[in-house]
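**Q** Have a look at this fold, sequence not included:
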């Protein structure tokens, strides 16, 4: 297969980024990934990714601090596309400042390096497309009226204000929601103010399920939502309802959409696109337990029963992901398959 373009994937050892790299390899791309350091988990990822390419299409670049000026200068050298997926994620932080700084400055630092690089080259070797991995947290806002349908035009206009009001006493999930919203706003502001010619796209996925490409050590470092599936599978409590938990998307669909963006928008100078990604609302944490107990009867004594059959309380809000579905060009991976495939990946995992 003739080699396609070189793509930079930031935070390549992350849950979504690892799948994105694998999807790119399968489609013939070369990948340069950024990591904070060459840890044991990074080496585990490299071994897994080597199954998806011919042995010379993966390169790693260490960036200890993504918010530093010029942090990405070396990483963007010679790339034709960028998938910016690295992002600070934590629900246990007590100080929001480091997370907000890393999310926003990490994004603008990358774009600054990308702009310089884009101006160096032209033609087929030019940097043509940057994808920013945002979140449904940057779209969903609980102050919308009953019956509101969330689309790409919506923004979370509550989280940042809530964080400013509560400061360090704000719950951890507010840190995450505010940082994702602020980072995506910074992404679009930078593009508007500089007039960059490369295509810019943001993807706003719902909570992401689906089998990890590799299992991190310790297993407790799994991405937040997929860890909920793991915890239920291992007999942990069934989480309470929340509006965000009523939506989901499979990680494999997210990764494939990054690829589709590069193919569809990568040759359109100045293209600007935002996509809401959600597959099958409404769902509930109870449904995760129901699927697991039905699919793994040998673990029924371990997996909590909860209230079988209980669904999410009546949701007045809805989510329109038709734009992303059209780009994907096939049916979304369903909730049941996503949960079962995730659990299969967890079989035999060490509980740490």
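**A** Perfect, I can see it now. These numbers were taken from a predicted model, which means no experiment stands behind them. Residues are numbered from 1 along each chain as shown.

**Q** switch to C-alpha atoms for all contacts and neighbour counts from now on
**A** Noted.

**Q** Residue 43: how many residues sit nearby?
**A** Residues near residue 43, counting by other CA atoms under 10 Å, number 12.

**Q** quick one: whatever helix or strand it lives in to chain centroid distance?
**A** Using DSSP states H and E, residue 43 sits within helix 40-49. With CA atoms, centre = their mean, to the nearest Å as the basis, helix 40-49 stands 19 Å off its chain's centre.

**Q** For the helix or strand that that helix is followed by, which helices and strands make contact with it?
**A** Per DSSP H and E, the first helix or strand lying C-terminal to helix 40-49 is strand 58-62. Secondary-structure packing of strand 58-62 (3 or more CA pairs under 8 Å, 6 or more residues apart in numbering; DSSP states H and E): strand 30-35.

**Q** One more pass at 10 Å, please.
**A** In terms of contacts (3 or more CA pairs under 10 Å, 6 or more residues apart in numbering; DSSP states H and E), strand 58-62 is packed against strand 6-9, strand 30-35, helix 40-49.

**Q** how about these in JSON lines, adding distance to residue 113?
**A** Converted to JSON lines, the helices and strands packed on strand 58-62 look like this (distance: least, CA to CA, whole Å):
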{"stretch": "strand 6-9", "distance to residue 113": "12"}
{"stretch": "strand 30-35", "distance to residue 113": "14"}
{"stretch": "helix 40-49", "distance to residue 113": "24"}
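
**Q** Name the stretch among the ones you listed that sits most buried.
**A** strand 6-9 (a mean of 26; mean count of other CA atoms under 10 Å).

**Q** so who does the nearest residue to residue 99 once chain neighbours are set aside touch?
**A** Spatial nearest neighbour of residue 99, chain neighbours left out: residue 88 (5.9 Å); criterion: CA to CA, 6 or more residues apart in numbering. Shown in contact with residue 88 (CA atoms under 10 Å, 6 or more residues apart in numbering): 11, 98, 99, 100, 101, 102, 103, 106, 175, 176, 179, 180.

**Q** another one to put next to it:
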């Protein structure tokens, strides 16, 4: 465990995929706590753009164009021997792909393994690793959805590798499961000198860490909320719901994951509560009277829950993390307020 009595500025944290939605919040919180951060991005232009957003001399970046290159992380880790913590948030999430296996599933698995191998071979000083997985690696969707099962941190999605090749949505779910399984297998076989923790967010809502670059096209989770914002007063609200977590809580979980010895080897399920698009619309209408969003019919919520919302028990995660999660209202309000002012 990192002794929080020491000056955190003496600790350097590597964050892969540092310009991602969750990763930017991780970086922001790390810097606020005094850590020094080096992030990886896919291009120099993305790195410069991120530095302009962050404007903190304790942040620097390294360019790693592709995670699939076996030696992708070698040069960056060799260049920064002072890094002692590695947070692997980078993973493909785009659904606009043609080859599910080669553009989504394999890059997630290979990227995770390449990071772990590089840490073992070139950065023996790294003692803590955190991997951003997803709740989709824990529970089933589609034909695998079980509305009666109460999921916890020990569960694995029943999706098979082959089922994951059926389309981008299932490919994403498969990529998270099999990338995490690959990491578990690596730890068992290679026995590296670092400890590992896995963070499993559900749908992740909340404001951007810095500024909104394009409010018409948000990350995949927030686009769920954005599709409600884009509706007119007379439009029909789609019947949809699931489980959510606030992005700021997810980011904080990444930090506790390496600061706490209790988190070693654990799978942390970041889930604050459930949502429906009707609940989202109801919050927006109540908190933003000028909105053109249709009024949500929350009387549909119970029926939607039965059909598509997972039950869960993440009391173990909450005990390890030791902080209160933000509510759906906080997430939606802060997100919409930011978009209103963008």
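**A** Yep, that arrived. Values in this document were obtained by computation on a predicted structure and should not be read as measured data.

**Q** returning to what we had before: looking at the alignment, what does the residue nearest to residue 99 of structure 1 pair up with in structure 2?
**A** Mapped onto structure 2 by TM-score structural alignment, residue 88 of structure 1 lines up with residue 92.

**Q** what does residue 174 of structure 1 give?
**A** Counting by TM-score structural alignment, the partner of residue 174 of structure 1 is residue 170.

**Q** which outside residues touch the helix holding residue 43 of structure 1?
**A** Counting by CA under 10 Å, 6+ apart, 12-14, 18-19, 21-23, 25, 35-36, 39, 55, 57-60, 213-218 sit against helix 40-49 of structure 1.

**Q** Now the buried members of those residues.
**A** 12-14, 18-19, 21-23, 25, 35-36, 57-58, 60, 213-216 (16 or more other CA atoms under 10 Å).

**Q** Residue 150 of structure 1 and residue 230 of structure 1: what is the separation?
**A** Distance, residue 150 of structure 1 to residue 230 of structure 1, using CA to CA, to the nearest Å: 29 Å.

**Q** which of those two has more neighbours?
**A** The neighbour count for residue 150 of structure 1 versus residue 230, taken as other CA under 10 Å, is higher for residue 230 (22 against 19).

**Q** Verify the contact between the more buried one and residue 348 for me.
**A** No. Contact between residue 230 of structure 1 and residue 348 fails when scored by CA atoms under 10 Å: they sit 11.7 Å apart.

**Q** helices or strands next to the longest helix seen in structure 1 in the packing?
**A** Criterion DSSP state H: the longest helix present in structure 1 is helix 96-120. Where contact means 3+ CA pairs under 10 Å, 6+ apart, helix 96-120 of structure 1 is packed against strand 81-84, strand 129-133, helix 159-166, helix 172-194.

**Q** can we see that at 6 Å?
**A** Packing partners of helix 96-120 of structure 1 (3 or more CA pairs under 6 Å, 6 or more residues apart in numbering; DSSP states H and E): helix 172-194.

**Q** What mean distance separates the helix it packs on from the matching residues in structure 2?
**A** Once the two are superposed, helix 172-194 of structure 1 sits an average of 1.1 Å from its aligned residues in structure 2 (mean CA distance after the TM-score superposition for structure 1).

**Q** Could you list the buried residues of that helix?
**A** So helix 172-194 of structure 1, judged by 16+ other CA under 10 Å, has buried residues 172-184, 186-188, 190-191.

**Q** Repeat that for stretch 140-148 of structure 2.
**A** Buried residues in stretch 140-148 of structure 2, counted by 16+ other CA under 10 Å: 140, 141, 145, 146.

**Q** Likewise for stretch 268-285 of structure 2?
**A** 268-285.

**Q** before we move on, the earlier item: can you name the two of the contacts of residue 88 of structure 1 that are farthest apart?
**A** 11 and 175 (19.5 Å; CA to CA).

**Q** Touching stretch 193-207 of structure 1 from outside, list them.
**A** Applying CA atoms under 6 Å, 6 or more residues apart in numbering, the contact partners of stretch 193-207 of structure 1 are 128-136, 225, 247-249, 269-278.

**Q** Buried among those? Make that a PyMOL selection.
**A** Per 16+ other CA under 10 Å, the buried members of the contacts of stretch 193-207 of structure 1 correspond to this PyMOL selection:
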select buried, resi 128+129+130+131+132+133+134+135+136+225+247+248+249+270+271+272+274+275+276+277+278
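
**Q** can you map out the helices along the stretch 151-300 of structure 1?
**A** Secondary structure of the stretch 151-300 of structure 1 by DSSP state H, counting those that start in this stretch: the helices cover 159-166, 172-194, 224-233, 251-265, 285-295.

**Q** Now the next helix or strand after the last one on structure 2. Mean distance?
**A** Next helix or strand after helix 285-295 of structure 1 toward the C-terminus (DSSP H and E): strand 318-319. Using mean CA distance after the TM-score superposition for structure 1, strand 318-319 of structure 1 ends up 1.2 Å from its aligned counterpart in structure 2, as a mean over the superposed pairs.

**Q** in structure 2, what residues pair with strand 318-319 of structure 1?
**A** Counting by TM-score structural alignment, strand 318-319 of structure 1 sits on residues 311-312 of structure 2.

**Q** how far is the matching stretch from where the chain is centred?
**A** Centroid displacement of stretch 311-312 of structure 2 relative to its chain, using CA atoms, centre = their mean, is 19 Å.

**Q** Check whether residue 255 of structure 1 really touches residue 21, as I assumed.
**A** No. If you go by CA atoms under 6 Å, residue 255 of structure 1 and residue 21 don't touch, sitting 8.0 Å apart.

**Q** Can you pull the residues that touch both of the two?
**A** In terms of CA under 6 Å, 6+ apart, residue 255 of structure 1 and residue 21 are not both contacted by any residue.

**Q** give the contact list for residue 87 of structure 2.
**A** Per CA under 6 Å, 6+ apart, neighbours of residue 87 of structure 2: 15, 129, 130.

**Q** Need the counterpart of the first one in structure 1.
**A** What that stands for is residue 15 of structure 2. Matched by TM-score structural alignment, residue 15 of structure 2 corresponds to residue 9 in structure 1.
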